[in-house]
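Enquirer: predicted model and sequence below, questions to follow.
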Amino acid sequence: MSLRRFLVDPAALAVGEVALAAAEAAHARKVLRLAPGAEVELIDGQGRRARGVLTRLDKSGAIVRVEALEEAAPPAPRLVLCPGLLKSPAMDLLAAKLTELAVDQVRPVLTRRAVPKADGGGAKLTRWQRLAGQALKQCGAAQAPEFVPPAHLAQVLAAAPASAGKLLLYEDEARTSLAQALPGLAGAAEVWALVGPEGGFTPEEAAQAAAAGFVSCRLPHTILRAETASLVVAGVIRFAL
């Protein structure tokens, strides 16, 4: 049986005694029914993990004795997913599932056909980070994606490094499939992938992305929901390159 995992503040994770946050301690005691002496795993969401032993678990909190830390090597290539901003349930799903797929950074894009509008992003970012933290504990990944506030397409295109592999999933692409575009990403240290919102990209937005060096491609046979397309692209890039 795998060890129970708990998320801790990066500044708190160190060899020695580590106190769990109140919510994590309550979960260990009330839901998992752990007891002092149980072996557990701690993760900080930024690539470090540790094994330890619960030395105290009661109503006042929980203490874990950490004896060793390890730094998990990030998967390659670095993956930046740029989905068109979706309604809250779909974005919440992506926050969890893109964590499982080891996406490094998520940059929601404000496009012409996006239904929701930016609201400053603070509350949404906090929620996405919380959902990613929950997903980390379930899937065992060492690092959660960095969530960047929603930005307009031109800003996202300008942020992509010139050396990065760049992919645009576009349903009106007539010639190139995702499978045909993948070899062009081989060897790239960093890959940026653009996926449209519910209504897809406009032809003008697709042309704007192409001018910025993004290779347009499509999925054959069917048009997927926007959140499904994001998961497909992330999974293919993460596991096929």
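Expert: Right, received. Where do you want to start?

Enquirer: switch to C-alpha atoms for all contacts and neighbour counts from now on
Expert: OK.

Enquirer: just to be sure, residue 210 is in a helix?
Expert: Yes: using DSSP: H, G, I helix; E, B strand; the rest coil, the assignment for residue 210 is a helix.

Enquirer: so it makes contact with residue 216?
Expert: Yes: the pair residue 210 / residue 216 is scored as a contact, 6.9 Å apart, by CA atoms under 8 Å.

Enquirer: residue ranges of the helices in this structure, please?
Expert: Secondary structure of the chain (DSSP state H): helices at 22-26, 88-100, 122-139, 153-159, 178-181, 203-211, 226-240.

Enquirer: so which of the ones you listed is the most surrounded?
Expert: helix 88-100 (a mean of 20; mean count of other CA atoms under 10 Å).

Enquirer: so which elements touch it?
Expert: helix 122-139, helix 226-240 (3 or more CA pairs under 8 Å, 6 or more residues apart in numbering; DSSP states H and E).

Enquirer: structure B:
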Amino acid sequence: MGIHRFEKTINKKTKVKKMHRFFISGSEAPYEIGDCIVIGGEDHDHLSKSLRMKTGESLVVCDRHQIEYVVVIRSVEKKQTVTQVIEKRKNDSEPAISVVLYQAVAKGSKMEWIIQKSVELGVDRIVPVITKRCVASPKDGEKKRQRWQKIAVEGAKQSQRGKVPQIEQPRDLEAVIGDDSFTVPNGVAAYEMEKSAGIKQWLKKRETEREFSVFIGPEGGFEKEEIEAMYQKKGIEAVGLGNRILRTETAGIAVLAMIMYEYEMN
């Protein structure tokens, strides 16, 4: 990705929300007004062939570090689109807290839906985990991760986020909680058998915290032994989510929404 300075710069205020959004690696950032940002690969194909964007149209480019650039297209070439920065600003849609979702791998398209909605809600990172009751167990973890990462990118674009959450390769739950070098700040596990401790009370005790780790079980839920091991090894507390039993694709989204409401809306 090359950078050069155009002699003429444009300083007019531009509305960001209605524009198409693309993410770049950020390796050459930060850019300044007048710099050239070259978009290539799949993003160029999408921009030029699917969206059919033309010279003179504007879009938003984000460097994955919460800095976004309003750019105007200067040329659409065969293998790349050349744009010029006309405005630079800090993205304001990222939450002030960090939530890592440890989601038991769900079967079929459920996992993709979970990733998409979690990204829209503001999750910081997603770690797919394999538990004892998991029905799905990806044979090619890296291939699956790449597919999930693309879904995260699309979710970040749609929700106007300033960065793309990282999707990690699937890991055994036992390996996660058994790794002494692996920290799990403010760990909480949704457990349908927990009747005395609820998510509301758990959140109230952590009003000043800014990092959270959410563990969600598979279609059949966590086994009792897994809940006990999570608490003993990492201090992960089990909480109930109410009087109804939620599906695995609902539970994580519900917990994320509760956390974001507590720390963003209040």
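Expert: Happy to help now that I have it. None of these values were measured; they are calculated from a predicted model.

Enquirer: turn the helices and strands packed on helix 88-100 of structure 1 into TSV, columns for distance to residue 147 of structure 1.
Expert: Below are these laid out as TSV (distance: least, CA to CA, whole Å):
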stretch	distance to residue 147 of structure 1
helix 122-139	6
helix 226-240	15
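
Enquirer: out of the ones you listed, which is closest to residue 113 of structure 1?
Expert: helix 226-240 (11.9 Å; CA to CA).

Enquirer: what's the mean deviation for that closest one versus structure 2?
Expert: Aligned to structure 2 and superposed, helix 226-240 of structure 1 gives a mean residue distance of 1.2 Å (mean CA distance after the TM-score superposition for structure 1).

Enquirer: and the helices and strands packed on helix 88-100 of structure 1: which comes nearest residue 200 of structure 1?
Expert: Closest among these, using CA to CA: helix 226-240, at 7.9 Å.

Enquirer: whereabouts in structure 2 does the closest one align?
Expert: Alignment of helix 226-240 of structure 1 against structure 2: residues 248-262, by TM-score structural alignment.

Enquirer: now the matching stretch, how far from the centre of its chain.
Expert: 14 Å (CA atoms, centre = their mean, to the nearest Å).

Enquirer: out of the helices and strands packed on helix 88-100 of structure 1, the one nearest residue 94 of structure 1 is which?
Expert: Nearest of these (CA to CA): helix 226-240, 6.7 Å.

Enquirer: contacting residues around stretch 113-127 of structure 1?
Expert: 84-87, 92, 110, 147-150, 197-202 (CA atoms under 8 Å, 6 or more residues apart in numbering).

Enquirer: mind checking what residue 203 of structure 1 lines up with in structure 2?
Expert: Aligned partner of residue 203 of structure 1 by TM-score structural alignment: residue 224.

Enquirer: what's the spacing between its match and residue 101 of structure 2?
Expert: Per CA to CA, to the nearest Å, residue 224 of structure 2 is found 20 Å from residue 101 of structure 2.

Enquirer: quick revisit: mind checking which of the contacts of stretch 113-127 of structure 1 are buried?
Expert: 84, 85, 86, 92, 110, 147, 149, 150, 197, 198, 200, 201 (16 or more other CA atoms under 10 Å).

Enquirer: counterpart of the second one over in structure 2?
Expert: It stands for residue 85 of structure 1. Residue 85 of structure 1 maps onto residue 105 in structure 2, by TM-score structural alignment.
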